[in-house]
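**Q** Attaching a predicted model along with its sequence, questions to come.
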Amino acid sequence: MPTFEIGERDFLLDGRPFQVISGALHYFRVHPDQWAERIRAARLMGLNTIETYVAWNFHAPEPDQFDLGGRRDLGRFLDLVAAEGLHAIVRPGPYICAEWDGGGLPAWLFAADPAGGTAGPAGGSAGGATGVRRHDPAFLDAIGTYYARLLPVVAARQVTRGGPVLMVQVENEYGAYPGVPDDERVAYLRELVRRTREQGIDVPLFTSDQADDEHLSRGGLPELHKTANFGSRSPERLTTLRRHQPTGPLMCMEFWDGWFDSWGQVHHVTAPETTAQDLDDLLAAGASVNLYMFHGGTNLGLTSGANDKGTYLPITTSYDYDAPLSEHGAPTAKFHALRAVIAKHAPVPDELPGDPAPAPVVDVELGRRAALADVVHLLAPDVVASSDGAPTMDALRQWSGFALCSTTVRADDGVLVVDEVRDRAYVALDGDPVGVLDRTTHVNVLPLPRRAGTLTFLVEDRGRVNYGPRIGEPKGLVGPVRTATRLLTDWEAAPLHLTAAPRLLGDVAWTAADPEAPVAGPSFHRGTFDSVAGADHFLRLDGWTRGLVWVNGELLGRYSAEGPTGTLYVPGPLVRAERNELVVLELTGAAAPRARCVPAPDLGPTES
């Protein structure tokens, strides 16, 4: 029977020392038809292991749902890892961060009534949950259900059963999570260990924390192997880790070889030669490593998270991460630099992955239009009335995306003040634009026209916070909404079912649009194009402002003129030879209803 153990100095694979040289590749950020080629590229760079998080909310959009098919087929992904001759590390959370919506924690965990009848963990003053990531019975019961559905998939593929899985993580960077007493931390982690083992996981368990004394001392247990996360000064960081893991192998579980991007910021890059030197120092010390990321991929749909350390910064659709393998699967200069380092310490195949051909160039005219106001009945059939304040998106059970809220104003109301908007709201009076409320720029006041009418808020959740104490906060219009003269109390609200918008709109909702004329949002625009079936495409929307894009019914994600990203990646498996459908929801306005597919990605300007 194969074995993987933690020895006095080394990891031991079948009793022999084994240096883990791993790379992060998240199955949920890659089209499943591309999993095999991405895994193969990892082997060709010299990696012997693939690591992946598991995003709980990706599999469980509602408490009574759990999906392990298609894009969510973790078992198939792990089988492909094994077929390539590689090992695997699985990090199931329950919290993962990963710049993913809510850090992977389902938003329904934080609702007052998450399962339609049983109260969940309570909300904190900042919107975060006091019971989540703690020894809270409701949270632990939810984890127990999650583990019972997920972990048998992992257990069946452990190395001890002839599969690829070497190790499984318990929690994630728990030492950085504030406000939990040490005794409760210990009780919580031990309960996670118990529930993990209960599902048949018998390979080594570990924790990972940032490489400083405070986090490492708070984030683990004496009986669990500690690993550290860092991206520079490897000898110093390993010394810190050794203080907290006095025996056994040292491992950097997240070797940050790049960084993520946020809307309105620059595109982050790191020098390949600097990263290569830090990796060389780490491997020369005999430590094991997991490159975070080997291949970043894409935050498809509405899955990107956000950070808020005083300023709310949502994550871009691209999760290229300046990783060795680019978002579209091309080996980069960093790929070759790190491969050369790995070759000094371990066998590396002679073969190299090829460079992708330039993507097809296609001009797309979006000649059909549908104003959101004209089709809202198709997208928001479930209207809720509230005699109190505006319902939050969570109260509407809208865990991501958009909601529509409306109330009436009088001619003497004068000004609109929203206590807090999470995260953006497009405000109109009888269909005429009034302005935009925005969390990032701290705009929560707008002047109102001096006339009575229906005031409508198109509210956008731009990504749930994935790190820190604001995890779990509700979305929408939060707190009182008032004017110069009164509190606004009588509301109607509805969630917008936008993920499936092209299907819901059908063929009857569209009217012809002038291909040369500017367009006003919020409105949908549709066109078709022929191209090369199966080829990756890079979509530019120059002249558009912000919104969502679908190709052949699949929601690619958000775009925004604020950058840095200048193109959206269209995975080749989504593209057919004829009559590809492109649908754009423009929220503000565009110079003309035209788009263009270009030969190469544009991830935006970098720091000079």
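**A** It's in.
**Q** rest of the way, CA atoms for contacts and neighbours
**A** Fine.
**Q** Please give me every residue in contact with the closest residue to Thr440 other than its chain neighbours.
**A** Closest residue to Thr440 apart from its sequence neighbours, by Cα to Cα, 6 or more residues apart in numbering: Tyr312 at 4.9 Å. Tyr312 sits next to Ala306, Arg439, Thr440 when contact means Cα atoms under 8 Å, 6 or more residues apart in numbering.
**Q** ok, now Asp355?
**A** Ala330, Pro331.
**Q** measure it to Arg237 for me?
**A** 35 Å (Cα to Cα, to the nearest Å).
**Q** can you check Thr485 too?
**A** 58 Å.
**Q** all helices for the protein, in order.
**A** 35-45, 56-59, 74-83, 137-155, 182-198, 213-218, 234-244, 272-284, 333-343, 372-379, 501-505 (DSSP state H).
**Q** Spatially central residue in this protein, please.
**A** Trp100 (2.5 Å; Cα atoms, centre = their mean).
**Q** quick one: the closest residue to that one other than its chain neighbours and Trp399, what's the gap?
**A** With Cα to Cα, 6+ apart as the criterion, Trp100 has its nearest non-adjacent residue at 4.3 Å, and that residue is Gly305. According to Cα to Cα, Gly305 stands 12 Å off from Trp399.
**Q** What of Ala500?
**A** From Ala500 to Trp399 the distance is 15 Å (Cα to Cα).
**Q** When these two are compared, which one has more neighbours?
**A** Using other Cα atoms under 10 Å, the more surrounded residue of Ala500 and Trp399 is Trp399, with 24 against 14.
**Q** this is the comparison structure:
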Amino acid sequence: MATFTTAGSDFLLNGQPIQIISGAIHYFRVIPQQWRDRLLKLKACGFNAVETYVAWNVHEPKEGQFRFDGGADLVKFIETAAELELHVIVRPSPYICAEWEFGGLPSWLLKDRNMKLRCYYQPFLDKVDAYFDALLPRLKPLLCTNGGPIIAMQIENEYGSFGNDKQYLNYIRQGMIDRGMDVLLFTSDGPEDHMLQGGMVDGVLATVNFGSRPEEAFAKLKEYQPNGPVMCMEYWNGWFDHWSEEHHVRGWDDVADVLDRILRAGASVNFYMFFGGTNFGFYNGANFFDKHEPTITSYDYNALLTEWGDLTDKYHAMQEIIGKYAKLPDIPLPAPSPKGNYGRIAMTERAALFDSLDRLSTPVHRAHTETMEALDQDYGFILYSTQLSGPRPLSKLTLQEVRDRALVFVDGVYRGVIERNSHDLLLEPKAHDIAFEVPEGGVRLDILVENMGRINYGWKMDDPKGITEGVRFERQFLYDWTIRSLPMEDLTGLVFEPHSSDRAAEAEAPGGPAFHRATFRVDEPMDTFVQMEGWTKGVVYVNGFNLGRYWEVGPQKALYLPGPLLRQGENEIVVFELHGTKDAAVTLQDFPDLG
């Protein structure tokens, strides 16, 4: 049993002053077989604590259905940290941001179109209470007050960037206390007046998040909290990438200088991130400031460890700075994981999406377009189909509030893409709009919509997916829809046909969205990277595991494939390609390509 408290400007562990030097590792962004490796490298660098968010949508994927096993085994992750004698900071607030899908909130909250998020709204609080009832009893034995490694917990995350509902914040605080969370509780916010005013809670330690100018940040915190210890709960030492942006890099020298100033001031720090990891599956989030910007699959973050767990120059530079203020442990560093170059793998089989619909989904019929959430769907794709009578002159097709990217087919022929960011609701078609004539017999209209990630930060978080308002042809709304949810979680029922031997012809006429499959042999499973050069946009699965999305717009050109996901012997790779490929093959190479 231990105590972690504050006195004056100090943190006290069992009554003795301690400077917390922590690093963020999100258990949900790395496969469990690699948890110990990443934590060991954290300790060897001189860190004395690890911090993790807790992603609600990982643990309650469907309302009332909780999971805490496999990659969601939070207890195992914390126990692994304890075995390495690391302190643990846990952030189990309902909302986490983290560039994670919907900021960690479960998408099913949006089925209730009256739902109000992150405020004192009883239906939302009821959902949080049910989640806390499942989560917090699992953490209670791991608290330092019960002999475990958890020294502190966060009640909400950067709340002052979102709202100012103190009744809500106090409700979350009291909910943790009532469930036995008797460790130090804290908030974290940006070092600005409105953020601290909105996010601080009486009786709860306030911390600040920043990437530079620590003296200014701590001075602002001291204005609001003159008597507590100062801590940077998120020291942003790198940054994340959106699709079609440049890959972000921040030099180690600048990062080391700021760290030196933080520690010299006697402050505590948590690196965001120490190790970034990967947005596997459909769990990438998105930002919205002037447009919807989905985060890429890699969450490398230009952190101290690479996405694949190797040490960087930044790692060694931080270790040197930490060594000025704390005794470095005598731990031999693990060697970099071996990387596999398994070469070019030609896709040998193909299954067209439109030929596979009955194996992937059950259709429902609705008068109007429904959102994914209304149909109890979380992620993936959704297909809307209807008949349009004719004859009609050339007119524009309008999707009102499409979330986020739609492929349009008329009588099975691909007509183009409608994207959330560039689609306007005016009647007159512009060059990038989709317009067509309808012959006397009418046409079939199919619209395949991709959910590219719910917004994880800011004022636009109410972000249901699909076609959220309706479809118009010219000014007329279209009704009588057949809708298919395509979460793409289980592809085992697909029936593949041999790929055409005429590769050139197939590349010229890909025939719409399709699954491409191949098997390949591995003698020794190692980390590798799936190079997607020549493909347009889609998703990659290896041995049934969803590695995440690829997109030719970059910056990321290759997906990280952890070695433990491979099997000695035969392996399967499936690529779901939306548009077509110049060459139906991938390369498993031994180096990354983050742009």
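**A** Looks like it arrived, so ask away. Source: prediction; values computed, not measured.
**Q** which residues touch the residue lying closest to Leu250 of the first structure once chain neighbours are set aside?
**A** The shortest distance from Leu250 of the first structure to any non-neighbouring residue, by Cα to Cα, 6+ apart, is to Ala287 (5.0 Å). Contacts for Ala287 of the first structure were tallied using Cα under 8 Å, 6+ apart; they are Gln19, Pro249, Leu250, Met251, Cys252.
**Q** Repeat the analysis, applying 7 Å as the threshold.
**A** Ala287 of the first structure makes contacts with Pro249, Leu250, Met251, as judged by Cα atoms under 7 Å, 6 or more residues apart in numbering.
**Q** Now check the second structure for the residue matching the second one.
**A** Leu250 of the first structure maps onto Val230 in the second structure when the alignment is built from TM-score structural alignment.
**Q** Could you do Phe139 of the first structure as well?
**A** In the second structure, the residue matched to Phe139 of the first structure (TM-score structural alignment) is Phe124.
**Q** picking that back up, give me the more crowded residue out of Thr485 and Arg237 of the first structure.
**A** Set Thr485 of the first structure next to Arg237 and count neighbours by other Cα under 10 Å: Arg237 wins out with 19 against 12.
**Q** Find me the equivalent region of stretch 461-468 of the first structure in the second structure.
**A** Mapped onto the second structure using TM-score structural alignment, stretch 461-468 of the first structure covers residues 451-458.
**Q** Now do the end-to-end distance for the matching stretch.
**A** In stretch 451-458 of the second structure, first residue to last residue: 19 Å (Cα to Cα).
**Q** contacting residues around it?
**A** Residues outside stretch 451-458 of the second structure that contact it (Cα under 7 Å, 6+ apart) are 97, 99-103, 162, 283-288, 294, 379-381, 403-404, 461, 463, 465-466.
**Q** Among the residues you listed, which ones are in strands?
**A** Ala286, Asn287, Phe288, Pro294, Phe381, Arg403, Gly466 (DSSP state E).
**Q** By neighbours, which of the residues you listed wins?
**A** Counting neighbours by other Cα under 10 Å, Gly466 comes out on top of those with 30 neighbours.
**Q** Tell me who's in contact with that residue.
**A** Thr371, Met372, Ile382, Val402, Arg403, Asp404, Val449, Asn451.
**Q** want to try JSON lines for these, with distance to Gly548 of the second structure as columns?
**A** Formatted as JSON lines, those follow (distance: Cα to Cα, whole Å):
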{"residue": "Thr371", "distance to Gly548 of the second structure": "22"}
{"residue": "Met372", "distance to Gly548 of the second structure": "19"}
{"residue": "Ile382", "distance to Gly548 of the second structure": "17"}
{"residue": "Val402", "distance to Gly548 of the second structure": "22"}
{"residue": "Arg403", "distance to Gly548 of the second structure": "19"}
{"residue": "Asp404", "distance to Gly548 of the second structure": "17"}
{"residue": "Val449", "distance to Gly548 of the second structure": "17"}
{"residue": "Asn451", "distance to Gly548 of the second structure": "13"}
